[in-house]
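Chemist: Build me a model:
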Amino acid sequence: MDNMIEVKNLRKEFVSYSSRSGLKGAFRDLFTRNYKIVPAVNDISFQVKQGEMIGYIGENGAGKSTTIKMLTGILTPTAGEITVNGMNPHKDREKFVRSIGVVFGQRSQLWWDIAVQESFRLLKKVYGISDEQYKEHMGHVIAALDIEPLLDKPVRKLSLGQRMRCELAAALIHNPPLLFLDEPTIGLDVLVKLKIREFLKEINEKYKTTILLTTHDISDIEALCERVVMLDEGKIIYDGLLERLRSQWGDEKEISFQFSNPISQIELGMLMPDNGVSWMQGNGQNVWTAKIPNEEIIISTLIAKVVQSYRIKDVKINEVSTEEIIRNIYEKGVRHG
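Modeler: Take a look at the predicted model:
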């Protein structure tokens, strides 16, 4: 299978200026400015195969949006090589933009004061789509995203969820083989998120559309992506299967006990004080949750000791969430290739 995206030693630097203090400093700033070079993306390399759905994740300022802007030709790299769908996003600009779809969650590509369908018609002309192609493809997109009732409304009168569904439809008018989604579900309610996720799965299966998704909502990644690329301070710290990320760093489990009678944290702490078990109060009456190393002997020993010592109503064993695993990786500053 061919690579849809190839990135090699990609780097983007920005110049950051700082002002000197005081009147004398302001006067000096008129002639010479203090500045430093800040790398937003720092020599990263990765490939994306055709038909893959990749989660591109990282904290604010990690370099996600900067990468997307370089891959889509909005920003020019300081150094490195990019090939997207066999083209250089900057040199083959006109031809290139016809082969991608882009949705930025906080920027609109629809015209604010005209009806949604008029925006679609304008985009149809821009991309040179025939009436027949438009009717066949967009008929499916409009039905799947349930936006038929919104087509005659101006964009400014749409709710955020309605607008994002229309934005996604607009990005797909020319049925591009590659779709960039930058925070597409930001601020959306659960039902709208589910509809968008189902739609993305559908187009990926039907058209083998390659999707690169950046998001802070880890549930989006879990629902859509098998592979994640994790960025921190402009560098890739993990590139691999989401499942491997969970097994590699998901080294804790949570066990919730609901006790028949009130119990204190001190009493629970005395059960297994030297095995890395920590207790915190859970949701509900007499519920306590133990954070425990993901080791079979420790888990079974703790459950046995609790059951022998106290009367319990319920026990639940939970995996630590992907979101928590990722947060722990950033907090501990772990570096893995």
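Chemist: Every contact and neighbour count from this point should use C-alpha atoms.
Modeler: Noted.
Chemist: Please, where are all the strands along the stretch 101-250 of the chain?
Modeler: 178-182, 210-214, 227-232, 235-241 (DSSP state E, counting those that start in this stretch).
Chemist: Show the contacting residues for Leu271.
Modeler: Contact analysis of Leu271 by Cα atoms under 8 Å, 6 or more residues apart in numbering lists Leu302, Lys305, Val306.
Chemist: got the residues you listed as a markdown table, with distance to Lys24, secondary structure and neighbour count columns?
Modeler: Below are the contacts of Leu271 laid out as a markdown table (distance: Cα to Cα, whole Å; DSSP: H, G, I helix; E, B strand; the rest coil; neighbours: other Cα atoms under 10 Å):
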| residue | distance to Lys24 | secondary structure | neighbour count |
| --- | --- | --- | --- |
| Leu302 | 67 | helix | 18 |
| Lys305 | 71 | helix | 13 |
| Val306 | 70 | helix | 16 |
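Chemist: Which of the residues you listed sits closest to Asn261?
Modeler: Val306 (12.9 Å; Cα to Cα).
Chemist: For the residue nearest to the closest one when sequence neighbours are not counted, give its distance to Phe259.
Modeler: Spatial nearest neighbour of Val306, chain neighbours left out: Leu271 (7.6 Å); criterion: Cα to Cα, 6 or more residues apart in numbering. Distance, Leu271 to Phe259, using Cα to Cα, to the nearest Å: 15 Å.
Chemist: Let's see this one next, to set against the first:
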Amino acid sequence: MSKSFRVTATGERRWHRLRSLIAPSYEWREAVKDVSLTIDYGEFVALLGPNGAGKSTTIKLLTGILTPTSGELLVGGRRPTEDRRRNAELIGVVFGQRTQLWWDLPALDSLTLLRDVFGVPAPDFRKRLAEFDRVLELSSFWRTPVRHLSLGQRVRCDLAAAIIHDPRVVFLDEPTIGMDVVVKEQVREFLRHQVEKRGRTVVLTTHDMVEVEKLTRRVVLVNRGTVVFDDTIDELKSRHAPPQRISVSFDGATSRPEIRGVSVTEWDGHRATFQLAPGSTPQGVVRELTERYEITDISIREGDLEELMRSAYRGQSQTAGTTVVQ
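Modeler: Down below sits the predicted model:
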């Protein structure tokens, strides 16, 4: 699928900007370009990319807020924009900086209203509330008006609101932004439970790489509206892992070390950082270092997920097709 937006072309010169106020000209910009993606029922997928990469636009297309300019989009076998009522029953959505709760009502009243909107039977409603409360600890603040809740409290209530009608698919756009580490772990536990025990499909966008590694196996990287990687985190590491680095502190000043299979990237007379060459192993380098030098500290650094993502952005592209969420 693809999505383009018509924007005003202002130009760089001042008179171009002035003319655009009187007789504007327009141009088309592609926010999503030929994205091809299939997500199975019960799968947890992280949709990642830098700001402006097309993540939020993709989520809005999947939820039916936006209509694709071209291509085919199916969620649960239905086109979101053609069957909006059924699509609303099928999905749950949390946008981290927006809320679906009523601002001046207690959070519990908002959940009760959503129960009536979706026609959730009272016994099911009570059972789900109890389940949510066990993990998210909602009852300590759900009688407080939403406008008085902290960000972490509000988003936990938003998660409950998104799932109160038992949707098959849940879209989360930066759900833990601004949360402290304790609340983040509560939310992660809740999401794990929804996927592993309830079999929901979850599509997550986030800039928190720790969250990605703790929650998902599959990552989809988008850049400039195009999918550049779609596979497991392990496969991402296998294809795009940067060279390993070894940091060493020497006991006293020494001459610049020369070790086979590595290059020295940093050196100050007491401490060195080595970058491994292809085919070299950390074990062999560490063994040679300890045999030849007096070492006080040594550490091996793997490339983190952000480095892997940057490498993938530079190296891959993907062709167009049909986007399907089971």
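Chemist: now the contacts of Leu271 of the first structure in TSV, with distance to Met87 of the first structure?
Modeler: Shown next, in TSV, are the contacts of Leu271 of the first structure (distance: Cα to Cα, whole Å):
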residue	distance to Met87 of the first structure
Leu302	58
Lys305	63
Val306	62
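Chemist: Go through these and say which is closest to Gly51 of the first structure.
Modeler: Nearest to Gly51 of the first structure out of the contacts of Leu271 of the first structure is Leu302 (Cα to Cα; 45.1 Å).
Chemist: Thought Asp274 was touching that closest one, still the case?
Modeler: No - taking contacts as Cα atoms under 8 Å, Leu302 of the first structure lies outside contact range of Asp274: 11.7 Å.
Chemist: Please identify which of the contacts of Leu271 of the first structure is nearest to Asn60 of the first structure.
Modeler: Among the contacts of Leu271 of the first structure, Leu302 lies closest to Asn60 of the first structure (Cα to Cα), at 38.6 Å.
Chemist: show me the biggest helix of the first structure in terms of residues.
Modeler: helix 190-207 (DSSP state H).
Chemist: what does that one correspond to over in the second structure?
Modeler: Under TM-score structural alignment, the match for helix 190-207 of the first structure in the second structure covers residues 181-198.
Chemist: what's in contact with the matching stretch?
Modeler: With Cα under 8 Å, 6+ apart, stretch 181-198 of the second structure has contacts from 42-44, 132, 135-136, 152, 156, 176, 200-202, 211, 215.
Chemist: mind redoing it with 6 Å?
Modeler: Leu136, Arg200 (Cα atoms under 6 Å, 6 or more residues apart in numbering).
Chemist: Then stretch 152-166 of the first structure?
Modeler: Trp112, Asp113, Ile114, Ala115, Val116, Leu188.
Chemist: Ok, stretch 260-276 of the second structure next?
Modeler: Contacts for stretch 260-276 of the second structure (Cα under 6 Å, 6+ apart): Pro243, Gln244, Arg245, Ile246, Ser247, Val248, Ser249, Phe250, Ala253, Thr254, Ala277, Ser280.
Chemist: ChimeraX command to pick out the buried ones of these?
Modeler: Written as a ChimeraX command, the selection of buried residues from the contacts of stretch 260-276 of the second structure, which uses 16 or more other Cα atoms under 10 Å, is:
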select :244,245,246,247,248,249,250
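Chemist: Many thanks, have a good one.
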